[in-house]
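Trainee: Here's my sequence, what's the structure:
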Amino acid sequence: MDVNTPIFAIAMAAELAGMHPQTLRQYDRLGLVSPDRTAGKSRRYSMRDVEQLREVGRLTAEGLNLEGIRRILTLEDQVAQLAARVRELESALADEMLQRPGRRVFAAKESGYVISLPAGTRAQRSNELVVWRPVLFD
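Mentor: Here you go, the predicted structure:
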């Protein structure tokens, strides 16, 4: 079972979040927290939903309105998705660099052309920019 497993009925989720069940229904209608539904259409909240409800409560206590909170939660979700994508791309890049023997460095000429240089080789002219990224091993 993980934090995204919908296991809590509305009464239990409300108790865990320190809110009234009617507040949870309102937040669901507004799209602040969207729990899963059972076949009988009753709400089931995950631990992640409960944490999000607590965050909504904290932000409300700080004086933010519900539309502002909705916007913050949307942006936080986007940041989390983008961070996951960056980690995925960094991992793919690291795997690619490890699989390619004879790593290469690339230089850009004034004209904009990119040339490949063998590792350990310097660009011939001083007006060329060498772009490289050191390999980090964990």
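Trainee: rest of the way, CA atoms for contacts and neighbours
Mentor: OK.
Trainee: Centre-most residue in this protein?
Mentor: In the chain, the residue lying closest to the centroid (Cα atoms, centre = their mean) is Ala80, at 1.4 Å.
Trainee: Mind telling me what element that residue is part of?
Mentor: helix 66-99 (DSSP states H and E).
Trainee: for Pro6, same thing?
Mentor: Short version, using DSSP H and E: Pro6 is in no helix or strand.
Trainee: where do the strands sit along the protein?
Mentor: 36-37, 43-44, 104-108, 114-118, 129-131 (DSSP state E).
Trainee: Tell me which of these lies nearest to Met12.
Mentor: Nearest to Met12 among these is strand 43-44 (9.6 Å), distances taken as Cα to Cα.
Trainee: this one as well, want them side by side:
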Amino acid sequence: MDYTMPIYVISVAAELADMHPQTLRQYDRLGLVTPSRAPGRARRYSQKDVSTLREIQRLSQEGVSLEGIRRILELENQVSALQSRVSELSSELASRRVQAESSRIFAAGLAGDVVTLSRGQRPRPRSQALVVWRPESARTDTARAN
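Mentor: Next comes the predicted model:
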């Protein structure tokens, strides 16, 4: 089941969160929980919304004000979005590393022998010539960029 799918009517969500339906309406007005709307403007809550309601209840019982709870939820959402972005960037970086590793640098010696150079390593003067080999996909990507 999709955690974010809005399936619960207000009475069921209130029962799952152990709250009164009027409390859910108030939290909706305050923007603490924003359920989806079905045709006819009926509220529909997801399992994620119910979890948020339980968290609001827990924080409220610990003495946190509704404004404090709103700020906490806002910051948690921001952290979640940033973690998602870090994951995206990490994947992109890993992809670029794989692509960079597939680009090989070779040096051809005077006798015709081929030596693979590591990144940053330079051929010895007067003994080798530098040859750069790029896969066909890299040449195509460069041509498209120009």
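Trainee: returning to what we had before: distance from the chain centre to the helix holding Ala80 of the first structure, please.
Mentor: 3 Å (Cα atoms, centre = their mean, to the nearest Å).
Trainee: and the strands of the first structure as a markdown table, adding distance to Met1 of the first structure?
Mentor: Below are these laid out as a markdown table (distance: least, Cα to Cα, whole Å):
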| stretch | distance to Met1 of the first structure |
| --- | --- |
| strand 36-37 | 15 |
| strand 43-44 | 14 |
| strand 104-108 | 45 |
| strand 114-118 | 49 |
| strand 129-131 | 45 |
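Trainee: of all those, which lies closest to Ala84 of the first structure?
Mentor: Using Cα to Cα, the strands of the first structure put strand 36-37 closest to Ala84 of the first structure, at 23.3 Å.
Trainee: The closest one against the second structure, how far on average?
Mentor: Mean deviation of strand 36-37 of the first structure relative to the second structure after superposition (mean Cα distance after the TM-score superposition for the first structure): 0.4 Å.
Trainee: show me the contacts for Phe96 of the second structure.
Mentor: Quick fix: residue 96 of the second structure is Arg, not Phe. Shown in contact with Arg96 of the second structure (Cα atoms under 8 Å, 6 or more residues apart in numbering): no residues.
Trainee: quick one: it from Ala108 of the second structure, how far?
Mentor: 27 Å (Cα to Cα, to the nearest Å).
Trainee: Over to Trp133 of the second structure?
Mentor: Trp133 of the second structure is 12 Å from Ala108 of the second structure, by Cα to Cα.
Trainee: my read: Arg44 of the first structure touches Val33, true?
Mentor: No - when contacts are counted by Cα atoms under 8 Å, Arg44 of the first structure is not listed as touching Val33 (11.2 Å).
Trainee: Next, count neighbours for Gln78 of the first structure.
Mentor: Residue neighbour count, defined by other Cα atoms under 10 Å, stands at 12 for Gln78 of the first structure.
Trainee: can you check Thr52 of the second structure too?
Mentor: Look at Thr52 of the second structure: counted by other Cα under 10 Å, it has 16 neighbours.
Trainee: What's the match for it in the first structure?
Mentor: Aligned by TM-score structural alignment, Thr52 of the second structure pairs with Gln52 of the first structure.
Trainee: quick one: contacts for that match?
Mentor: Gln52 of the first structure touches Val33, counting by Cα under 8 Å, 6+ apart.
Trainee: so what's Arg37 of the second structure closest to, chain neighbours aside?
Mentor: Excluding the flanking residues, the one nearest Arg37 of the second structure by Cα to Cα, 6 or more residues apart in numbering is Arg43, at 4.7 Å.
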